[in-house]
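Engineer: just to be clear, the model below is a prediction. Sequence and coordinates:
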Amino acid sequence: MVRPSLSDVSPGMWRREAGTEVRRVAPSPEQETAPYAITAGLRIPRVPTEWAPHAHALHELVWVRGGTLTSRVEDRVFTVSEGHGLWMPAGVVHGGRATAGARFHEAFFAPDRAPFAFGEPRAIVMTPLLDSLLSHLSRTDLDAAARARAESVVFDVLQPADHLFALQLPGDARIDAIAEALLDDPADNRSLEEWARYLGISDRTVTRAFRHATGLSFAQWRQVLRVHRALTLLAEGLDVTTVSEVLGYAQPSTFIASFRRVMGTTPGAFFDVADTTSGNVRNPVLPVQNS
């Protein structure tokens, strides 16, 4: 599969928060040398942090605690919330953004020493066991035998999730302006007819373009986009009433109903499930689902 160049991918996903730090990642050597099969680490951005489009010569697994991570790969936006990680294959160009204070974990896997390969970005279930093993591998005092044992168990327990919550962007010049405007302001409530008049095209053209590019109607796509944004806002500690207002809903019950249609249950129920899965009481977040 041919990957785009760094200049072809924009990290633009949501309106950039004030104080966001933009970091550029130096290009990796074509043949990056890894000291171990798995190298893990942790960082905690003190401010909202955005990583410009980049690629790694190693496979990467990222996950967060106490926040969310959004990543853009080509015309897809992935939302990574607590309890799940995102596997990024070596060579895939991606940009990302993490909320302030999120505990940002990452692990790199040497392609020539990994007994499996996911060719596309995949959601990974971050079980307590997998999380503990990768934290163990972040130590620098492990001897070779202990590291090898831990790595072998990681390869045994690392499993893709059944679903991956990804928003498909249109990638169609006729309607890209709609997508970009809604990414910038999900509360924009202009109707399909209003958008068609603004763009100087017919309602039917907008409808067909969204269906063809995303598999969803315009209304369904906007609904999924708003749920994506809600994941981050809820993880940051905003209550349901505030989130519904920020996203342009007339009342919280309408937002909750919309969330249920996309995710299969209410925001509160997702928080409860995440608490049980991750054991995190203070920062519950939401599992991912297909869009």
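Structural biologist: Thanks, I have the structure now.
Engineer: every contact and neighbour count from this point should use C-alpha atoms.
Structural biologist: Will do.
Engineer: please report the distance of the most centrally placed residue in the chain from residue 123.
Structural biologist: The chain has residue 79 as the residue nearest its centroid, 2.5 Å off, counting by Cα atoms, centre = their mean. According to Cα to Cα, to the nearest Å, residue 79 and residue 123 sit 10 Å apart.
Engineer: same question, residue 103
Structural biologist: Applying Cα to Cα, the value for residue 103 to residue 123 is 18 Å.
Engineer: between those two, which one's more packed in?
Structural biologist: Neighbours around residue 103 and residue 123, counted as other Cα atoms under 10 Å, are more numerous at residue 123. The numbers are 27 against 19.
Engineer: continuing past whichever strand or helix holds the more buried one, what's the next helix or strand?
Structural biologist: Per DSSP states H and E: residue 123 is located in strand 122-125. The element immediately downstream of strand 122-125 (helix or strand, assigned by DSSP H and E) is helix 128-137.
Engineer: my read is that the residue nearest to the centre of the chain contacts residue 67, right?
Structural biologist: No: contact between residue 79 and residue 67 fails when scored by Cα atoms under 8 Å: they sit 10.8 Å apart.
Engineer: just to revisit the earlier point, and the helix or strand where the residue nearest to the centre of the chain lies, what does it pack against?
Structural biologist: Take DSSP H and E as the rule and residue 79 turns out to sit in strand 76-80. Judged by 3 or more Cα pairs under 8 Å, 6 or more residues apart in numbering; DSSP states H and E, the packing partners of strand 76-80 are strand 69-73, strand 166-168.
Engineer: check it against this one:
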Amino acid sequence: MTKPLISTERVQSSTGPMVIASVLNSPSERTSAPHRHARGQLLGARRGLLTVAAADHHWVVPATHAVWIPPDCVHGLRSHGPFHGWSVYVAAPACVDLPGQPCIIAISGLLREAVDRAATWGEGPMDQRQERIAQLLLDEIAVLPAEPLGLPLPLDPRLRRISQALADDLADNRSLAEWAQWAGLSGRTLARRFVSETGFSFSQWRQRARLLRALELLAADVPVTTIALQLGYDNVSAFIAMFRRALGVTPGRYFIAAS
């Protein structure tokens, strides 16, 4: 369990500023055990992947997206590697028009800039300019559509160990049978339970995890060839083919098509 981004007193209070934002760059991995607080929370990473559990949802989330967690919703997270992330905490009364269930949203440039600005504010009352920026943050959370990019994590502890290890090293190309032996179960059991607990076959789950990581690396302007090698592909053509099948465009055109 790592230190909270803001004090427990502030995150548990619905009084005070309508919006509180915090940014943290840490050289170490960040984890938080399941917990809840009175404020709603929007959280994301500047780079890298986050594993987020909220209510009955379990996701691996890239830095191009963020997770919205309503007030009093049990949640926890883990970063895969050093944590470079941010959070926005919203007073409960201001969450009325925001999503009532945990969800993933794509980060707009406007939202990112507003978070950076809000993170510079002190703890005193907001002035009119700050109130306008805070309202802009709420408007962006409310209108940005929920995205289906989340990756469900299995609940079985053995399958969870495999999925966490894969998220830590997406270039690991061990077969289903090899992973099953590593986790102490049969290949047939692993295949069956992965589908029943995540909705994806083992190979589909690994491909989706790689796709999410690829989106984060593309957003950081990492060359496509470098991304393919980091994700365990033997050649860049195989990676581009996977990406096009999944998202309908090549990696080089993804953000152009999305803009």
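Structural biologist: Happy to help now that I have it. No experiment lies behind these values; they were computed from the predicted model shown.
Engineer: out of the helices and strands packed on strand 76-80 of structure 1, which gets nearest to residue 213 of structure 1?
Structural biologist: strand 166-168 (8.0 Å; Cα to Cα).
Engineer: check the offset of the very next helix or strand once past that closest one from the chain's centre.
Structural biologist: Downstream of strand 166-168 of structure 1, the first helix or strand assigned by DSSP H and E is helix 176-184. Put simply, helix 176-184 of structure 1 sits 18 Å off its chain's centre (Cα atoms, centre = their mean, to the nearest Å).
Engineer: and stretch 31-45 of structure 1, by the same measure?
Structural biologist: 20 Å.
Engineer: buried residues, that stretch. List them.
Structural biologist: Residues of stretch 31-45 of structure 1 classed as buried by neighbour count (16 or more other Cα atoms under 10 Å): 34, 36, 37, 38, 39, 40, 41, 44, 45.
Engineer: ok, stretch 42-61 of structure 2 next?
Structural biologist: 42-54, 58-61.
Engineer: same check on stretch 247-259 of structure 2?
Structural biologist: By neighbour count on 16+ other Cα under 10 Å, the buried set for stretch 247-259 of structure 2 is 249, 250, 251, 254.
Engineer: got the angle between the helix or strand containing residue 223 of structure 1 and strand 76-80?
Structural biologist: Per DSSP H and E, residue 223 of structure 1 falls inside helix 218-235. Helix 218-235 of structure 1 runs at 30 degrees relative to strand 76-80, counting by axes from the mean of the first three to the mean of the last three Cα atoms, to 10 degrees.
Engineer: in this structure residue 45 of structure 1 contacts residue 101, no?
Structural biologist: Yes: if you go by Cα under 8 Å, residue 45 of structure 1 and residue 101 touch, sitting 5.4 Å apart.
Engineer: helices of structure 1, residue ranges please.
Structural biologist: With helices called from DSSP state H, structure 1 shows them at 128-137, 144-157, 176-184, 192-199, 203-214, 218-235, 240-246, 252-263, 267-278.
Engineer: how near is residue 111 of structure 2 to residue 215 of structure 2?
Structural biologist: 18 Å.
Engineer: residue in structure 2 paired with residue 38 of structure 1?
Structural biologist: Residue correspondence to structure 2 (TM-score structural alignment): residue 38 of structure 1 is matched to residue 19.
Engineer: got the contact list for that match?
Structural biologist: Neighbour list for residue 19 of structure 2: 88, 89, 90, 91, 118, 134 [criterion: Cα atoms under 8 Å, 6 or more residues apart in numbering].
Engineer: contact partners for the first one?
Structural biologist: Pointing back at residue 88 of structure 2 there. So residue 88 of structure 2 contacts 19, 20, 21, 22, 41, 42, 43, 115 (Cα under 8 Å, 6+ apart).
Engineer: can you count the residues close to the last one?
Structural biologist: Spelled out, it's residue 115 of structure 2. Count around residue 115 of structure 2 with other Cα under 10 Å applied: 23.
Engineer: which residues touch it?
Structural biologist: Contacts for residue 115 of structure 2 (Cα under 8 Å, 6+ apart) come out as 21, 88, 137.
Engineer: ok, the residues you listed vs residue 125 of structure 2, which is closest?
Structural biologist: residue 21 (13.7 Å).
Engineer: and residue 143 of structure 2, how far is that from residue 110 of structure 2?
Structural biologist: The value you get for residue 143 of structure 2 to residue 110 of structure 2, if Cα to Cα is used, is 12 Å.
Engineer: what is the aligned counterpart of residue 38 of structure 2 in structure 1?
Structural biologist: With TM-score structural alignment as the criterion, residue 38 of structure 2 matches residue 57.
Engineer: what sits against the closest residue to that match other than its chain neighbours?
Structural biologist: Nearest non-adjacent residue to residue 57 of structure 1, counting by Cα to Cα, 6 or more residues apart in numbering: residue 90, 5.0 Å away. Applying Cα under 8 Å, 6+ apart, we find residue 90 of structure 1 in contact with 55, 56, 57, 58, 59, 60, 111.
Engineer: let's see if you can find the most crowded of those.
Structural biologist: The residue in the contacts of residue 90 of structure 1 with the most neighbours, by other Cα under 10 Å, is residue 58 (25 neighbours).
Engineer: contact partners for the closest residue to residue 114 of structure 1 other than its chain neighbours?
Structural biologist: Spatial nearest neighbour of residue 114 of structure 1, excluding adjacent residues (Cα to Cα, 6+ apart): residue 37 at 6.9 Å. Contacts for residue 37 of structure 1 (Cα under 8 Å, 6+ apart) come out as 109, 110, 113, 114, 151.
Engineer: mind putting these in TSV, distance to residue 223 of structure 1 included?
Structural biologist: Below are the contacts of residue 37 of structure 1 laid out as TSV (distance: Cα to Cα, whole Å):
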residue	distance to residue 223 of structure 1
109	36
110	38
113	41
114	38
151	40
